[in-house]
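Trainee: this one's sequence-less:
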């Protein structure tokens, strides 16, 4: 179902509830990375009350907004299934950064849709080290879902995934589509994303709760040689009246953990 059809279905079947600009997010390792509403207020460099991130070296309660962070890193447009997608990379220390920022680590993140919804990965020294953590962070979460058991609402999302991001090889982004079926009190989300090397994440048969939370415990990571990891935990959410989604897939260890985000297909 295309975006305009989804919105018409929502208008016909649902009165959207929930606090405006409410936050949701998750991290695969909360000792390394926390997500929350930004608290650092230092215009014009950082602003409060946006989707934010905090890392252990600067204090896990000092949330910095992604909207500002993207201005200090490099951006790369990587080819995916439906065109291009931009990933922002910020590797500390960088020229001009304050000295107390030297140990803030390596950030690779992207935006889901046009709203204040972000997903990505962080590590202390680079993607291959054991501190690698995936996360999502967003405002304007949805807290109910459209449709009914007798008249479900269906939607397809264009989704990208970040796993061991490498800008020198075209970003190594995963991409694909997730299919959502909303029944008002529950729902399902299925699909997979894959990169040019054949690395694939299948989220399994994920459940959508009545409050628009995405969850699963049967995600699978694979490549052209077969299964790499199974029983991955999916954690995610819908945002902006179901226009966008974001989440993470967490396996045992860190190598195959993946952050994902996307928007309703046009």
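Mentor: Perfect, thanks for sending it. All of these numbers come straight from a predicted model, not from anything done at the bench. Numbers count the residues shown, from 1 in each chain.
Trainee: make it CA atoms for all contacts and neighbour counts henceforth
Mentor: Fine.
Trainee: Longest strand of this structure, counting residues only.
Mentor: strand 226-239 (DSSP state E).
Trainee: what packs against the next helix or strand after that strand?
Mentor: Elements were assigned by DSSP states H and E; along the chain past strand 226-239, the next helix or strand is strand 244-250. Applying 3 or more Cα pairs under 8 Å, 6 or more residues apart in numbering; DSSP states H and E, one finds that strand 244-250 contacts strand 23-27, strand 117-123, strand 133-139, strand 226-239, strand 258-264.
Trainee: Next up, a structure to set beside the first:
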């Protein structure tokens, strides 16, 4: 789907007026251009209101529907031209076949203006253990061009209430050292981005989803260099 077609879909949300039954948790690094939240576009069969979605002030379109228009590389759905141009680029991935998504929006394929985000359904079945450990196979998105997804492992120690590990590609490594809040099924803490031998310090935040924290998604943001901002997510091994 090109930028014009996607804009028309999102614009149509202002007329949707559909009720939403699900609630979601998630955030974005910058809400100037896009935000995540419950989708408002209802245009069956392509789009359904009330799912995890993305859009602007006029409304949001669901990721599940958008994935039908996208190309898929390294498990990342992509709409737009990742190699530079005038069209906005949407790169997003689903976690564990659930309504959980993370990704990156760029004003163009040159990533001059970009936002990373995550969102997932705040399911009543979500629970976080208070003992034991779990490892998560995690994928990340940063300046995604179809070939450079980040990958690695994050390990939760629920007794110690920590989440730590890293994801990386050939040019960037993101380390996470976070505190787990089992009562809110969330995590927050420190992040370090390493690129070209230089470390940049920032923040990590996110949520667990599903019974016994079956999946997670979040973002790492860096005030010192927002080009290192990265979205990530994954399922328990």
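Mentor: That came through, no problem. Because the structure is a prediction, the values reported are computed rather than measured.
Trainee: TM-score them against each other, please.
Mentor: The TM-score (TM-score structural alignment, normalised by the length of the second structure) is 0.82; 209 aligned residues with a Cα RMSD of 2.0 Å.
Trainee: and the helices and strands packed on strand 244-250 of the first structure, which is most packed in?
Mentor: Compared across these, strand 133-139 shows the largest average neighbour count, a mean of 30 (mean count of other Cα atoms under 10 Å).
Trainee: equivalent range in the second structure for that one?
Mentor: Taken onto the second structure by TM-score structural alignment, strand 133-139 of the first structure occupies residues 115-121 there.
Trainee: what's the mean distance for that stretch versus the first structure?
Mentor: Aligned to the first structure and superposed, stretch 115-121 of the second structure gives a mean residue distance of 0.7 Å (mean Cα distance after the TM-score superposition for the first structure).
Trainee: if we look at that stretch, which residues are touching it?
Mentor: 22-31, 34, 36-37, 52, 99-106, 206, 209, 217-219, 229-232 (Cα atoms under 8 Å, 6 or more residues apart in numbering).
Trainee: Report the buried residues of the longest helix belonging to the first structure.
Mentor: Longest helix in the first structure by number of residues (criterion: DSSP state H): helix 3-13. By 16 or more other Cα atoms under 10 Å, the buried positions in helix 3-13 of the first structure come out as 3, 6-7, 9-10, 13.
Trainee: go on, stretch 132-146 of the second structure?
Mentor: Buried residues in stretch 132-146 of the second structure (16+ other Cα under 10 Å): 134-146.
Trainee: who are the neighbours in contact with the residue nearest to the spatial centre of the second structure?
Mentor: Nearest residue to the geometric centre of the second structure (Cα atoms, centre = their mean): residue 102, 1.6 Å. For residue 102 of the second structure, the contacting residues are 92-94, 116-119, 217-218, 231-233, by Cα under 8 Å, 6+ apart.
Trainee: Take these and lay them out in TSV including distance to residue 130 of the second structure.
Mentor: Output for those, formatted as TSV (distance: Cα to Cα, whole Å):
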residue	distance to residue 130 of the second structure
92	31
93	28
94	26
116	30
117	27
118	24
119	24
217	19
218	20
231	26
232	23
233	21
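Trainee: ok, back up a step: elements contacting the longest helix of the first structure?
Mentor: Packing partners of helix 3-13 of the first structure (3+ Cα pairs under 8 Å, 6+ apart): strand 153-162.
Trainee: just checking, residue 103 of the first structure touches residue 92?
Mentor: Yes - between residue 103 of the first structure and residue 92 there is a contact at 6.4 Å, judged by Cα atoms under 8 Å.
Trainee: which one of the two has more residues nearby?
Mentor: Set residue 103 of the first structure next to residue 92 and count neighbours by other Cα atoms under 10 Å: residue 92 wins out with 19 against 15.
Trainee: Isn't the more buried one up against residue 106?
Mentor: Yes - Residue 92 of the first structure lies in contact with residue 106 (Cα under 8 Å); the separation is 6.2 Å.
Trainee: How about residues contacting the lengthiest helix in the second structure?
Mentor: Assignment by DSSP H gives helix 3-11 as the longest helix of the second structure. Outside helix 3-11 of the second structure, the residues that touch it by Cα under 8 Å, 6+ apart are 41, 55-56, 58-61, 80, 87-88.
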